[in-house]
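Q: Quick one: sequence plus predicted model below, questions after.
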Amino acid sequence: MAGLKALVTLAFATTIGLTFLFLACALPQYNNWWPFFVVVFYVLAPIPSIIARRVSDDTGSSNPCKELAYFMTAVIVVSAFGLPIVLARSPWSAPVISWGACGLVLAGNVVTFLTIWGFFMIADSDDVEYSMW
């Protein structure tokens, strides 16, 4: 039952993160969908960790496959935070998105990536049926 509560909490947190993202796209100043490209990073972020869990074995303390997966995940997460900042700064005279939209996307990134991290923490525990991931 505790696993079900955690899963519902993660689903609610994902909804909040995507709501921030939709609000960033719907700001009345620019009303464009450029911030929505961050969803690509949300989809790509868990893939290296999922592949590393399937390929590697847990024999040693340091596993190169998992280390590479952590590095690739970090690159994807940093790129997700960098994209809205670049869109808000360039060009300076007429930015693609407003700084308010940038802030909403960054808030959505924090919530969504913490949710993805929380799912992997729950999936690693032995008492939950989701450990097949």
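A: Thanks, I have it.
Q: When you work out contacts or count neighbours from here on, use the C-alpha atoms and nothing else.
A: Will do.
Q: measure the nearest residue to F81 once chain neighbours are set aside to P35 for me?
A: In this structure, F81 finds its nearest non-sequential neighbour in L106, 6.3 Å apart by Cα to Cα, 6 or more residues apart in numbering. Distance of L106 to P35, computed by Cα to Cα, to the nearest Å: 10 Å.
Q: Mind listing the shared neighbours of those two?
A: Shared contacts of L106 and P35, defined by Cα atoms under 8 Å, 6 or more residues apart in numbering, comprise P84.
Q: Pasting the second one now:
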Amino acid sequence: FIVAMGQSKKIIGIAALGFCLCLGMVLFILACALQGENWWPMFQIVFFILAPLPVGLGLGLSGGGGSPDVFFRQPNQNTFFMDVGLFLGTALGFSGFALPFVLYHAHVITTTALVLSLCGSLIMCASIAAYVFFFLVKKKEPEML
């Protein structure tokens, strides 16, 4: 029974995160479609799709093995590729947040589209961060008495 309760909490958590991702996508689409059907803010999604790729590639090349605790480095481990991947992933993620401001400054999108795309970005990034925090963090194993 206890195992079933843990599984149902995990399923509810995944469903809530999926709902948040869908809400973020709806806000992106509304930002594009509401005022004049200007679809330039959708390019923001490209940055968020590409952001994890250099991080995963860097972790794979530096021998991280994909374990959740890869950021705890061993003294003799080469972390050059991991550091470059984290840098490029951060640059792509920051560019995803900066693109609506650039488009607004160039008078390509309106204030409404700016606010909606930023809200969509915050919701999507928060849901991805929540997934990493709750589901990919290594759990402490119970100690035997």
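A: That came through, no problem. Please read these numbers as outputs of a predicted model, since none were measured by experiment.
Q: Work out the TM-score between the chains.
A: For these two chains in superposition, a TM-score of 0.78 is obtained (TM-score structural alignment, normalised by the length of the first structure); 122 aligned residues with a Cα RMSD of 2.1 Å.
Q: hmm, back to that, and the residue nearest to F81 of the first structure, what pairs with it in the second structure?
A: Alignment note (TM-score structural alignment): L106 of the first structure maps to L118 of the second structure.
Q: Okay, buried residues for the host helix or strand of its match please.
A: Element membership for L118 of the second structure (DSSP states H and E) is helix 111-135. Residues of helix 111-135 of the second structure classed as buried under the neighbour-count rule (16 or more other Cα atoms under 10 Å) are 113-121, 123-127, 131.
Q: show me what contacts the alignment partner in the second structure of P48 of the first structure?
A: Correspondence of P48 of the first structure to the second structure, assessed by TM-score structural alignment: P54. Residues counted as contacts of P54 of the second structure (Cα under 8 Å, 6+ apart) are 84-86, 88-89.
Q: So which of those belong to helices?
A: Mapping those onto helices (DSSP state H) picks out 84-86, 88-89.
Q: which of these are buried?
A: Those of these that meet the buried threshold are 84-86, 88-89, by 16+ other Cα under 10 Å.
Q: where do the helices sit along the first structure?
A: 2-25, 39-44, 47-55, 64-89, 99-124.
Q: which secondary structure elements does the second one contact?
A: The criterion is 3 or more Cα pairs under 8 Å, 6 or more residues apart in numbering; DSSP states H and E, and the helices and strands that helix 39-44 of the first structure contacts are helix 64-89.
Q: what do you get for the last one?
A: Contacts defined by 3+ Cα pairs under 8 Å, 6+ apart place helix 99-124 of the first structure against helix 2-25, helix 64-89.
Q: All set now, cheers.
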